[in-house]
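here's my sequence, what's the structure:
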Amino acid sequence: MRRLGSVQQKIPCVFLTEVKEEKSRKREFQQFQVVATENLNPVALEADVYSAFATEKLDGTCCYVTDYKGHPYLWARLDRKPNKQAEKRFKKYQHAHRSSKGFTWNVEDDFKMVPETWIPAHRVKHHNSHPVPDEHGHIPGWVPVEKDNKQYCWHSSVVDYESGSALVLRPKDDDAFLELAAVPLVKLREQTLELIGTNINGNPYGLGSKKQPIHCLVSHGSIRIRDPPPVDFQQLWAWFQENPEGRVEGIVWHCADGSLVKVHRHHLGLTWPEKETLFGGRPVVIRVDETSEEFNLSKDLFTSFSRINGQRFSRIRDVQFNPERIVHFDHPDVSPEVA
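Model (predicted):
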């Protein structure tokens, strides 16, 4: 599959948007909604969205793999945000002008401190050697995920730096089913991925449980929309509402020039998550081989998956580590196995 664009910045909506003074469906404490109009965003038109590659937008938290201490490392998303005084000034300006255009930041004084290891995301503009905030008043960036940082414990659970591996969920055999595998971090270098699982964003895909939490990474752009609807407001709305393939959080279009545009169900006034998500219902096979000489069993999650290596599940939400479980697999091309 061709290499698709990485997610380093906030992705614009495929439609022009407007702000409605109604409580947000997406964010509990937000007293306004950003909704799509029926007019296509000029950015999408310029990038020829009609010829773009449509992929599923997954509901997790964004990660990045790049070098740290001379080795490929997983990095967590950390946007640098304004302090209380600057945020108040910014909101007041936005309310008065209905836009953030023309607002002046003092980057040295207006923003909260970040760890010394923090780096700005790609394409963040700079002025006088300082990164410039985006239209939302944030400076997108990354921090390396280290073993002893409790704030990123779920990120840390999906990587083993001693073996140089990460737990990745990816399509196999022309998307017939998914494979959860231990993938060398070096093969993920400069990719962005979505961390999903039990303790991420309310776990819309039903992975694991409190007793046995399950987390994994999914490379951005790897989960294609098999028969995407036309890029049209009404047809997209109907697809999300009526098509079984539309039980997804949203669509991200990867354009030929590297641009990314998206639509989220909330942009169209629709709810998320669905009770039964399309992704959570996909079949999966486990490929985490404990017999590999390079594999290090110091990670609980890696160890747990290695014990069910080769086991197949009819839905990823059914994955569990009970060795007595009989596994049923519905795909005709893959035989069922007994654990």
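
from here on, contacts and neighbour counts on C-alpha atoms
Noted.

pick out the residue nearest the middle of this protein.
Residue closest to the average C-alpha location in the chain (Cα atoms, centre = their mean): residue 194, at 3.1 Å.

next one: it from residue 217, what distance?
In this structure, residue 194 and residue 217 are 5 Å apart, going by Cα to Cα, to the nearest Å.

to check against the first, give me the structure of this:
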Amino acid sequence: MRRLGSVQQKIPCVFLTEVKEEQSRKRESQQFQVVATENVNPIVLESNINSALATEKLDGTCCYVSMYKEQPYLWARLDRKPTKQACKRFKRHQCSYRSGKGFAWNVEEDFKTVPETWVPALRVEHQNGQPVPDEHGHIPGWVPVEKDDKPYCWHSSVVDYDARLGLVLRPSAQNEDLLEITTVPLADLMEQTLELIGTNVNGNPYGMGSKKHPVHILVAHGSVRIRNPPLVDYHQLTSWFRDSQEGRVEGIVWHCNDGTLVKLHRHHLGLKWPDGDTFLNARPVVVYMESVVQEYDNTSKDLFTSFARLNGHHFSRLRDIQFDPSPESPI
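A predicted model of the protein is given here:
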């Protein structure tokens, strides 16, 4: 299987976009709406979109696996953002020009400090040794997730640095309709980006876990394929999102053969998200922890141990996973 594109920066829309004078459906503070037009983005045609791989855009927070302290580490997304004063100037520019392009930044003075361990994302442009903000006024970047790191406690719950493992959700190799929760060596995820989804991320659109027993999991970008996706046509895609069961997703990300990534979000089409149950929750899931089930102490309360206790159990959907006694059904 070819290595799919790593999500390091904002992904452009598959269609050209325009700005409408109405409240954003995605950002409460934004008084304008960015919507798709019916015109295909020229970069799509250059990258041969017809041969691209269409994958589900998952609603979580972006992560990255790369080296730190001489071993594979999980990194959390942390965009360096402007100070309050610089943000006001930038928003005035956006309101005047409906774009962040052309705004003059002073990176040393206009941006908040970040941890010393912060690094800019790959392919961030640099000028005079300083990373350049994108058109949204952010400098995409990453910070390593340490064990028991409170700001990133949900990130740290899905990695075991001692065993060098991550908790991953992926389609089963034997049956693509079946989702599988398992452990994967962090070394196998090197230089990949993933989405952290779960109870305390983005309002939990997938209904995972509970306040008493939060559930979080990593999903490698590009791993959840969309079979028989519609053509890249505004009306066909709108109908697919609105009317089909498979279209109950946040969006689509196309991975082109030349490495280009393009996306389409429901908000680009004026469609609500989430809107009822999601397609991810329409698929059965199995917990497969056979290779590590003996590694975790039964008295521990961490997520790895909780899933190890469920080894071999099937659930009809993600929201049905629960760590109380009597899980649904063993294999």
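
report the TM-score for the pair.
Once the chains are overlaid, their TM-score stands at 0.95 when taken by TM-score structural alignment, normalised by the length of structure 2; 329 aligned residues with a Cα RMSD of 1.6 Å.

in structure 2, what residue corresponds to the residue nearest to the centre of structure 1?
Residue 194 of structure 1 maps onto residue 195 in structure 2 when the alignment is built from TM-score structural alignment.

hang on, that match packs against residue 57?
No. Taking contacts as Cα atoms under 8 Å, residue 195 of structure 2 lies outside contact range of residue 57: 9.2 Å.

give the contact list for residue 198 of structure 2.
Residues near residue 198 of structure 2 by Cα atoms under 8 Å, 6 or more residues apart in numbering: 60, 204, 206, 207, 208, 209, 214, 215, 216, 217.

using a markdown table, lay out those together with neighbour count.
Formatted as a markdown table, those follow (neighbours: other Cα atoms under 10 Å):
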| residue | neighbour count |
| --- | --- |
| 60 | 21 |
| 204 | 18 |
| 206 | 24 |
| 207 | 19 |
| 208 | 24 |
| 209 | 20 |
| 214 | 16 |
| 215 | 26 |
| 216 | 23 |
| 217 | 25 |
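
lining up the residues you listed with structure 1, which overlap?
Among the contacts of residue 198 of structure 2, the ones still in contact in structure 1 (both residues aligned by TM-score structural alignment, their matches' Cα atoms under 8 Å) are 60, 204, 206, 207, 208, 209, 214, 215, 216, 217.

between those residues, which sits nearest residue 99 of structure 2?
residue 60 (25.6 Å; Cα to Cα).

how about the closest one: what's its closest non-neighbour residue?
Leaving out its chain neighbours, the residue that sits closest to residue 60 of structure 2 by Cα to Cα, 6 or more residues apart in numbering is residue 197, at 4.7 Å.

and the one you found, what element?
Following DSSP states H and E, one finds residue 197 of structure 2 within strand 193-198.

please tell me how far the next helix or strand after that strand is from the chain's geometric centre.
Where DSSP H and E defines the elements, the next helix or strand beyond strand 193-198 of structure 2 is strand 216-220. Strand 216-220 of structure 2 has its C-alpha centroid displaced from the chain centroid by 9 Å (Cα atoms, centre = their mean, to the nearest Å).

one more: stretch 114-133 of structure 2?
Taking mean C-alpha positions (Cα atoms, centre = their mean), stretch 114-133 of structure 2 and its chain are 21 Å apart.

go on, stretch 179-187 of structure 1?
With Cα atoms, centre = their mean, you get 17 Å for stretch 179-187 of structure 1.

could you list the buried residues of that stretch?
Judged by neighbour count using 16 or more other Cα atoms under 10 Å, the buried positions of stretch 179-187 of structure 1 are 179, 180, 181, 182, 183, 184, 185, 186.

and the residues you listed, which is closest to residue 291 of structure 1?
Distances from residue 291 of structure 1 to these, taken by Cα to Cα, are shortest for residue 182, at 12.3 Å.

how about the helices in structure 2?
42-46, 84-97, 107-110, 153-156, 234-243, 303-309 (DSSP state H).

the strand holding residue 197 of structure 2 vs structure 1, average offset?
Compared with structure 1 after fitting, strand 193-198 of structure 2 has a mean deviation of 0.2 Å; criterion: mean Cα distance after the TM-score superposition for structure 1.

thinking residue 268 of structure 1 is in contact with residue 33, fair?
No. Between residue 268 of structure 1 and residue 33 there is no contact under Cα under 8 Å: 10.7 Å.

distance of the aligned residue in structure 1 for residue 244 of structure 2 relative to residue 292 of structure 1?
Applying TM-score structural alignment, one finds that residue 244 of structure 2 aligns to residue 243 in structure 1. As judged by Cα to Cα, residue 243 of structure 1 and residue 292 of structure 1 stand 43 Å apart.

pretty sure residue 26 of structure 2 is touching residue 267, no?
Yes. Between residue 26 of structure 2 and residue 267 a contact is recorded at 7.0 Å, counting by Cα under 8 Å.

between the two, which has more neighbouring residues?
residue 267 (18 against 14; other Cα atoms under 10 Å).

in the stretch 151-300 of structure 2, which spans are strands?
Here the stretch 151-300 of structure 2 has its strands, by DSSP state E, counting those that start in this stretch, at 159-160, 165-171, 179-185, 193-198, 216-220, 251-255, 261-265, 285-287.

nearest residue to residue 272 of structure 2 other than its sequence neighbours?
Counting by Cα to Cα, 6+ apart, residue 272 of structure 2 lies nearest to residue 266, which is 6.6 Å off, once chain neighbours are set aside.

quick revisit: burial count for the residue nearest to residue 60 of structure 2?
Neighbour count for residue 197 of structure 2, taken as other Cα under 10 Å: 27.

what's the answer for residue 123 of structure 2, then?
By other Cα under 10 Å, 10 other residues sit near residue 123 of structure 2.

repeat for the one 3 residues further on
The burial count assigned to residue 126 of structure 2 is 11, neighbours taken as other Cα under 10 Å.

ok so, going back, so for residue 243 and residue 292 of structure 1, which sits in the more crowded spot?
Using other Cα under 10 Å as the criterion, residue 243 of structure 1 and residue 292 rank with residue 243 on top: 12 against 9.

what about that one, distance to residue 261 of structure 1?
For residue 243 of structure 1, the distance to residue 261 of structure 1 - Cα to Cα - is 21 Å.

please apply the same query to residue 163 of structure 1.
36 Å.
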